[in-house]
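>>> What would the 3D arrangement of this be:
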Amino acid sequence: MNQNDLQVFSQIESEVRSYYRGFPTVFTKAKGHKMWDEAGKEYIDFFSGAGALNYGHNDEKMKQKLIEYITDDGITHSLDMASSSKRTFLEKFNEVILKPRDLDYKIMFPGPTGTNTVESALKLARKVTGRTNVISFTNGFHGMTIGSLSVTGNSMKRKGAGIPLNHAVTMPYDNFVDEERDTLEYLETFLESSGSGVELPAAMILETVQGEGGLNTARMEWLQRVDKICKRFGILLIIDDVQAGVGRTGTFFSFEPAGIQPDIVCLSKSLSGYGLPFAITLFRPDLDIWSPGEHNGTFRGFNHAFTTATAALEYWEDEDFEKGIKERSQLVEEFLTSLTKQYPELEGTVMGRGLMIGIKSEKEGLSSDIAAEAFNRGLILETAGPNDEVFKLFPAINIDIEALKEGLVIIEESIKTLLKQPVSNSK
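Take a look at the predicted model:
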């Protein structure tokens, strides 16, 4: 692509832009697992809008429902007024997702983004318990607004706040130090000791798989113990399923395999199914002590998102849909594991769970180089981790198997090419 085609972005748009730097082209069209740029080059998308497009781009069923809704002059904006599209979504979500999993949650519309749902969860936990502090975990990422940022581990993002980020205590995530250290024994000691300086918190917030933090994955027994600790001390457990939820890790909620029922759950990203901004906060009915309007937002009632989200839930009415995610997940995990064995120079470790997975390379800069080489070959990959040490795969959870394999081949070709020459140490 001619660099002149990109000048407007560098000349007018803020330096804060980031994904543009890893994918330096102008995209014009997307469908399913594919994207195209202005030059007509085709890309396989293993990025999926950072997890906001779990069903791929422009899903035909959702698109038709949205077109029908718009052409019928359906309500677009309604704040938290009652609308037919909101009612349909609430009924569908309850019948298809909550009831079959024996989950009894009230549903709150806090605003349309991931950080909105996290902010509301933190505020509610503090209101319910009357306590101030929240325990978060190393390498966690929960959003970019002040409350969410206070429970985020990334130092670069935290510095962007420009003010001290208070009322949060960071504890070590599962295997943060090594596999031999019991991080929860450490946490319990702080809660039990009157000399620890750690006050009893209102809540603990965590991701079962840390998306931005490097695909660190909590073991099921670790999650179960966190749940027990929270119950023992009267602490509310908040699961941030903004990125790991909606099928990304194999089940609709990422915590399902652990058999726990969090007090509060945060959902956004792929909830609308179509990439439209949409978030909800789920919580136990007895926690619903809000006064009317005590937490609100202008774009809580985005009815286009209600419409596509309802259509997306139809996928989950088919038992084979979840089986298909597991089939694809197994294929990818086996392939990545084989790469770490076949290319020991990669110094790689498979990270993550389900289709939220990747390889962590101990070679500085190599994962970024692999993502860049893959992009040149027509595959969109993101990196993750404090030092971008993980290249991660986020294909659509219903991607065609042959397209999935095609993308995996590009990854291997990229690795083979880079291991034949010095690593550039790009960041």
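
>>> alpha carbons only for contacts and neighbour counts from here, please
OK.

>>> In stretch 142-152, which residues are buried?
142-144, 146-152 (16 or more other C-alpha atoms under 10 Å).

>>> right, I mislabeled it, should have said stretch 299-316
Neighbour counts using 16+ other C-alpha under 10 Å place 299-313, 316 of stretch 299-316 among the buried residues.

>>> Same question for stretch 227-246.
In terms of neighbour count (16+ other C-alpha under 10 Å), stretch 227-246 has its buried residues at 227, 229-230, 235-246.

>>> please give me the structure for this one as well, since I'd like to look at both together:
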Amino acid sequence: MSDAATLDVFDRRESEVRGYIRAFPTVFDRASGSTLIDADGREYLDFFAGAGVLNYGHNNPVFTRALIEYLERDGIIHGLDMATSAKRSFIEAFERYVLEPRGLDHKLQFTGPTGANAVEAALKVARQATGRSNVVAFTNGFHGLSLGALAATGNSTYREAAGITLDGITRLPFDGYLGIDVDTLDLLEKMLDDPGSGLDLPAAVIVEAVQGEGGINVASVPWLQRLRSLTESRGILLILDEIQAGVGRTGAFFAFEAAGIVPDIVTVSKSISGSGLPMSLVLLRPEVDVWKPGAHTGTFRGNNLAFVSARVALETYWADSALTDGVAAKSALLRAELDRIAAEHPELGLAPRGRGLMYGLACDGDRTLAARISAEAFTRGLIIETSGAFDEVLKFLPALTITDDELRRGLAIVRESLDAVLAG
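The predicted model follows:
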């Protein structure tokens, strides 16, 4: 590594909490589309997309032009929750391209800029709207690391960092947690209907249609439909966490669309701004929007630059089906290659799973294998992370705009990296 790409200052001054820098140890300098370039000029193909933030790729020129024009005319950057032309245009675009085509009547709440901010707001308003405090969350769920969101998160490594007890959550098994032949909602229904179960009637159930950090676990359509039925019939609010699986990542704009259900509350962040600028929002059914003015605030809930790029993203990619058609085709390519890799190594017990361009290659037979493949891939010019309770899943999150050639090239690197690890 040259002086330009040295990590000395990070080792010397940045907190030990830093994470991804350890997995991908170089100084990145530029990026375009699905390519990252470090300070030495070395190129890396990106199958990480900022953990799902960059669904439309790095420095998408459509967004860059709109942002430059907005800055050059002295457009409002920071506005708290004041009315601005940038916010108005985004709301109108979201209404036109997302809500109305799906028959959704949800209100929009702009929270602080992270997904955890959105989850905190969702949990608070659910408790206010119902007058109840308990919330059901699921095994391997990830909802953020602030205390309320962390209580709903399953991973013990994150939970142990809280330093205090994490209360107000009942944890139940996600779809498939007990095997494919067990409908885990039998337990939820039994506990809801049994006054001796010890389960207080929840204010809400929070769930990911596809668990990202938990290992790319996909909830089946019947499971989600039954969950919606159970919650609706008992006056329990259903919160869909679409922070990583949403904004086209699984094919449709929302991952829950495959089940044909309508949640009471939806949390959205990561790729909603399109450009990578921080932005989060909560979608609320009108009857759930019980907030008093100013009851939940945040200094940076009005990131107008994010509103600009988010509007352009909707107008550019969601006015027709070109993006979703492309995701479907690339998803088929990705799944076919992962199936081939798994079939070529039956002794490893590799299991592809996912939807759209949110896929995992589970390496349950050797829980160190995914991390070793990721490390080897980095040396070969591919950025790809791991997920799951044991980091046992190699996680594929390429940009939705990645080309077929780039996708094939990255998959070839994964194959080469697996072979190198096995040979090593």
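
>>> how about stretch 299-307 of structure 1, aligned to which bit of structure 2?
When stretch 299-307 of structure 1 is aligned against structure 2 using TM-score structural alignment, it corresponds to residues 300-308.

>>> Quote the end-to-end distance of that stretch.
The first and final residues of stretch 300-308 of structure 2 sit 15 Å from each other (C-alpha to C-alpha, to the nearest Å).

>>> just how off-centre is that stretch within its chain?
Here stretch 300-308 of structure 2 is found 20 Å from its chain centre; the criterion is C-alpha atoms, centre = their mean, to the nearest Å.

>>> And stretch 51-71 of structure 2, by the same measure?
Remark: stretch 51-71 of structure 2 is offset 18 Å from the chain centroid, using C-alpha atoms, centre = their mean.

>>> just stretch 296-305 of structure 2 next, same as before
When C-alpha coordinates are averaged (C-alpha atoms, centre = their mean), stretch 296-305 of structure 2 and its chain have centres 20 Å apart.

>>> for stretch 384-393 of structure 2, same thing?
Centre-to-centre, stretch 384-393 of structure 2 and its host chain are 14 Å apart (C-alpha atoms, centre = their mean).

>>> ditto for stretch 357-375 of structure 2
Averaged over its C-alpha atoms, stretch 357-375 of structure 2 has a centre that lies 18 Å from its chain's centre (C-alpha atoms, centre = their mean).

>>> So for it, what gets flagged as buried?
Along stretch 357-375 of structure 2, the positions that meet the burial threshold by neighbour count (16+ other C-alpha under 10 Å) are 357-364, 367, 369-375.

>>> Tell me which two of those residues sit farthest apart.
Across the buried residues of stretch 357-375 of structure 2, the longest distance by C-alpha to C-alpha is 22.9 Å; it joins Leu357 and Arg367.

>>> about what we covered before: in helices only, show me the buried residues of stretch 357-375 of structure 2.
With helices defined by DSSP state H, the entries of those inside them are 369-375.

>>> Closest one to Met1 of structure 2 out of these, please.
Distances from Met1 of structure 2 to those, taken as C-alpha to C-alpha, are shortest for Ala375 (16.3 Å).

>>> Excluding chain neighbours, what is closest to the closest one?
Beyond its immediate neighbours in the sequence, the residue positioned closest to Ala375 of structure 2 (C-alpha to C-alpha, 6 or more residues apart in numbering) is Ala23, lying 7.0 Å away.

>>> Tell me how far the equivalent of that neighbour over in structure 1 lies from Ile380 of structure 1.
Superposed on structure 1 with TM-score structural alignment, Ala23 of structure 2 falls opposite Gly22. With distances taken as C-alpha to C-alpha, Gly22 of structure 1 is found 9 Å from Ile380 of structure 1.

>>> Next, the residue lying closest to Ala203 of structure 2 once chain neighbours are set aside: secondary structure please.
Counting by C-alpha to C-alpha, 6+ apart, Ala203 of structure 2 lies nearest to Arg132, which is 4.9 Å off, once chain neighbours are set aside. Per DSSP: H, G, I helix; E, B strand; the rest coil, the local secondary structure of Arg132 of structure 2 is coil.

>>> Next: the one 10 residues further on.
Taken by three-state DSSP, the conformation at Phe142 of structure 2 corresponds to coil.

>>> isn't Phe390 of structure 2 right up against Arg367?
Yes - under the criterion of C-alpha atoms under 8 Å, Phe390 of structure 2 is in contact with Arg367, at a separation of 6.5 Å.

>>> quick one: Met62 of structure 1 is in a strand?
No - with the criterion set as three-state DSSP, the secondary structure at Met62 of structure 1 is helix rather than a strand.

>>> count of neighbours near the nearest residue to Phe24 of structure 2 once chain neighbours are set aside?
Once its chain neighbours are removed from consideration, Phe24 of structure 2 has its nearest residue in Phe378; the separation is 6.8 Å (C-alpha to C-alpha, 6+ apart). Neighbours of Phe378 of structure 2 under the rule other C-alpha atoms under 10 Å: 22.

>>> For the stretch 1-150 of structure 1, which segments count as helices?
In the stretch 1-150 of structure 1, the segments counted as helices under DSSP state H, counting those that start in this stretch are 7-12, 19-22, 48-51, 60-71, 84-93, 114-129, 146-150.
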